[in-house]
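> following is a predicted model, sequence given first.
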Amino acid sequence: MSVAFSELIEAFEFISSDPVFGNSARVNRKTGTVHWHTDWDSELFEEPEDIDDDEKYIDLPTPRDLDLGRPLAMRFAAERLDDHYDEIAAIFSRKGAWRRFKDFLFRVGALDRWYAYESEAKEKALRAWCEENGIDVEG
């Protein structure tokens, strides 16, 4: 089985977009086909009847599964913005942290560096997940 990495990233972004909609994606272990699902509109994406067969399909991980949320932001702070680490830790101690974090990064001129760091971390983590689960990746 082989799946295009661009397709995995696209599905990963979809399931990461908003937990309110119950977005998910499953990968067919044999064919590499990615099947998308949203609770918002169950008829939006066509799914095979056996989509719940865990032997045949595997759930694409969420950012939380791959430690790509707050832990990643704190690693970025420690590695790239050490002088602001305590400020960033304080940002993540309250609700609305992601908006405030990105506002802060914009103010200190580090938003582009964050996006590059985050993108690299996503790719690395998702490729590692594929390798651990026997999913051959193209691209």
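Yes, it's here. Residues are numbered from 1 along each chain as shown.
> only C-alpha atoms from now on, for both contacts and neighbour counts.
Will do.
> and D52, helix, strand or coil?
coil (DSSP: H, G, I helix; E, B strand; the rest coil).
> would you check how far apart the residue lying closest to Y57 once chain neighbours are set aside and L60 are?
Nearest non-adjacent residue to Y57, counting by C-alpha to C-alpha, 6 or more residues apart in numbering: N28, 4.5 Å away. According to C-alpha to C-alpha, to the nearest Å, N28 stands 10 Å off from L60.
> any idea how far E131 is from the residue in the chain sticking out farthest from the centre?
Distance from the C-alpha centroid of the chain peaks at D83, with 27.3 Å (C-alpha atoms, centre = their mean). Distance, D83 to E131, by C-alpha to C-alpha: 36 Å.
> show me the contacts for S17.
N23 (C-alpha atoms under 8 Å, 6 or more residues apart in numbering).
> dropping in the other structure now:
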Amino acid sequence: MKVKIDDIIDAVDFDSDMSESFLNTKTKQVCMFTYEELRAAENDEDISDSADWYCEAVASAKHYLETPDDYLPLPEKYDCNEYRIMEKFISRVIISKQSEMLSQSIKGRGAFRRFKTMLERLGLLDEWYKYRGQKLREFVEFWCKENEIDFE
């Protein structure tokens, strides 16, 4: 059984400060647990009045806590260094004025927001998302190979 690489890419891309993502090495499923779900599972909280999806999520989190050796932490979004990806994208922009404007947009605080705004203004947003998606895929494929994960 192979892992669906798009599931790992989605989990890495969706990474947040409120959750952790793992690969269940036995089932080859990608699992994402919020800290709330992990806390409820760890404290064995009564969630009988909760929605079915939440009960299932807490049950999955409990399984993770009981069998942590079956789970491999997925890389975080920050591990792929999106800032460096932005710099490489900018170096590929042919029109020097556009390249210059994009370079200016990534300096200082708020760089990601300004970069996206500038991409929209220059009509390069679709090109950026395509490039970024390609680099994220390459990063995840490398991670899978390093961890000896078969993927499709």
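Alright, I've got the coordinates. Here the structure is a predicted model, which means the values were calculated and not measured.
> next, the TM-score between them, please.
Overlay of the two chains. TM-score (TM-score structural alignment, normalised by the length of structure 1): 0.80; 131 aligned residues with a C-alpha RMSD of 2.1 Å.
> thinking again about what came up before, helix, strand or coil for the residue farthest from the centre of structure 1?
Per three-state DSSP, D83 of structure 1 ends up helix.
> ditto for I58 of structure 1
Classification of I58 of structure 1 using three-state DSSP returns strand.
> residues contacting it?
Counting by C-alpha under 8 Å, 6+ apart, I58 of structure 1 has contacts 26-29.
> also E46 of structure 1?
Shown in contact with E46 of structure 1 (C-alpha under 8 Å, 6+ apart): H35.
> surely it is in a helix?
No. Read with three-state DSSP, E46 of structure 1 is coil and lies in no helix.
> re earlier: most neighbours among the contacts of I58 of structure 1, please name it.
When neighbours are counted by other C-alpha atoms under 10 Å, R26 leads these with 23 neighbours.
> what sits against the counterpart of it in structure 2?
Mapped onto structure 2 by TM-score structural alignment, R26 of structure 1 lines up with F22. Listed by C-alpha under 8 Å, 6+ apart, the contact set of F22 of structure 2 reads 30-32, 71-74.
> just give the nearest non-adjacent residue to F22 of structure 2, would you?
Ranked by C-alpha to C-alpha, 6+ apart and with sequence neighbours excluded, the top spatial neighbour of F22 of structure 2 is P73, at 4.3 Å.
> pretty sure the one you found is touching D15, no?
No. Here P73 of structure 2 does not reach D15: they are 11.8 Å apart, not a contact under C-alpha atoms under 8 Å.
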